[in-house]
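Predicted model follows, preceded by the sequence.
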Amino acid sequence: MVAWTDYKSEAKSRGALALELYVAHSTPAKKPEDVKDSLPDHLAYQADLEKRGQLAFAGPMSDETGAHMQGVGMIVYRADSLEDARALAESDPMHASGARTYTLRRWMINEGSFSVSVGLSTKSVDLR
């Protein structure tokens, strides 16, 4: 097993981005109505994290077939450490209330791309 810091150094030395983010895989732990009750506070919390630059991405995920939503979600945090990311996840009203539980992992982004198109007159944004 390779230590995280060694892996990150090696990735950077070969020219990879080695951007470290933190991924929370969030799953329902209580009844659907408990999750629904926490939703407004959860969404407000995520909007605040986004404004502060601490939320990279978040949203629901389908089941393995891609056909159904099961209440599983993924949240990608920007943080200085795993401990800081854990504090963000713990402060999420969904997790703090016990309506959902989560697992948290480091994610090193090395490859990939995305494009942003902003339409000024149409006030539109397209991400790909």
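Received, thanks.

contacts, neighbours, all on C-alpha from now
Noted.

So for the helix or strand hosting R105, what gets flagged as buried?
Using DSSP states H and E, R105 falls within strand 100-109. Residues of strand 100-109 classed as buried by neighbour count (16 or more other C-alpha atoms under 10 Å): R100, T101, Y102, L104, R106, M108.

put this beside the first:
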Amino acid sequence: MSTDIDGMTWAGLMERSRGLGLHAEQLFLVRSTPVDGFGPVEAALAEHLPYQKRLEDSGVMFAAGPLASADGAEWNGEGVFVYRAADLDEATRMAEADPMHARGARRFEIRAWCLNEGSTTRSP
């Protein structure tokens, strides 16, 4: 197995991870940031939370929650979500349907993420 990672494709990285015996599960990380302050975020919360709960209950949501400022002292309305999805298009549709994004309270950036160590199941 080649160890040259310069210019490695995402598919190549996933294959390499599997070859190394790692978990190699593709998930999608969504970073969600406020567009116009905290007011719109608060206004969308009553719709956002049940949406997130439905994703969790259906097994789509791996993790979600608020994101602290870089120094850990504040919360400015940002959040992170991790979805299980077949591909980037499906994950993007889920993020777009989130009331935080659909109502324009937040914008999002979404990236494929390879979970190599750890597990997507919880131990009792």
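Looks like it arrived, so ask away. What you see is a predicted model; the values in this text were computed from it and never measured.

that older thread, check which residues of whichever helix or strand comes after the strand holding R105 of structure 1 are buried.
Beyond strand 100-109 of structure 1 on the C-terminal side, the first helix or strand identified by DSSP H and E is strand 116-119. Applying a neighbour-count criterion of 16+ other C-alpha under 10 Å, one finds nothing buried in strand 116-119 of structure 1.

got the contact list for the helix or strand following strand 116-119 of structure 1?
Note on strand 116-119 of structure 1: by DSSP H and E, the next helix or strand toward the C-terminus is strand 124-127. Strand 124-127 of structure 1 is contacted by residues F114, S115, V116, S117, V118, G119 when judged by C-alpha atoms under 8 Å, 6 or more residues apart in numbering.

ok now strand 124-127 of structure 1, how far from the chain's centre?
Mean-position distance between strand 124-127 of structure 1 and its chain equals 20 Å (C-alpha atoms, centre = their mean, to the nearest Å).

With stretch 85-104 of structure 2 instead?
That offset, for stretch 85-104 of structure 2, works out to 10 Å (C-alpha atoms, centre = their mean).

element containing N76 of structure 2, please.
In the assignment (DSSP H and E), N76 of structure 2 maps to strand 75-83.

quick one, the helix or strand just after that strand and strand 75-83 angle?
Moving toward the C-terminus from strand 75-83 of structure 2, the next helix or strand (DSSP H and E) is helix 88-97. Helix 88-97 of structure 2 runs at 140 degrees relative to strand 75-83, counting by axes from the mean of the first three to the mean of the last three C-alpha atoms, to 10 degrees.
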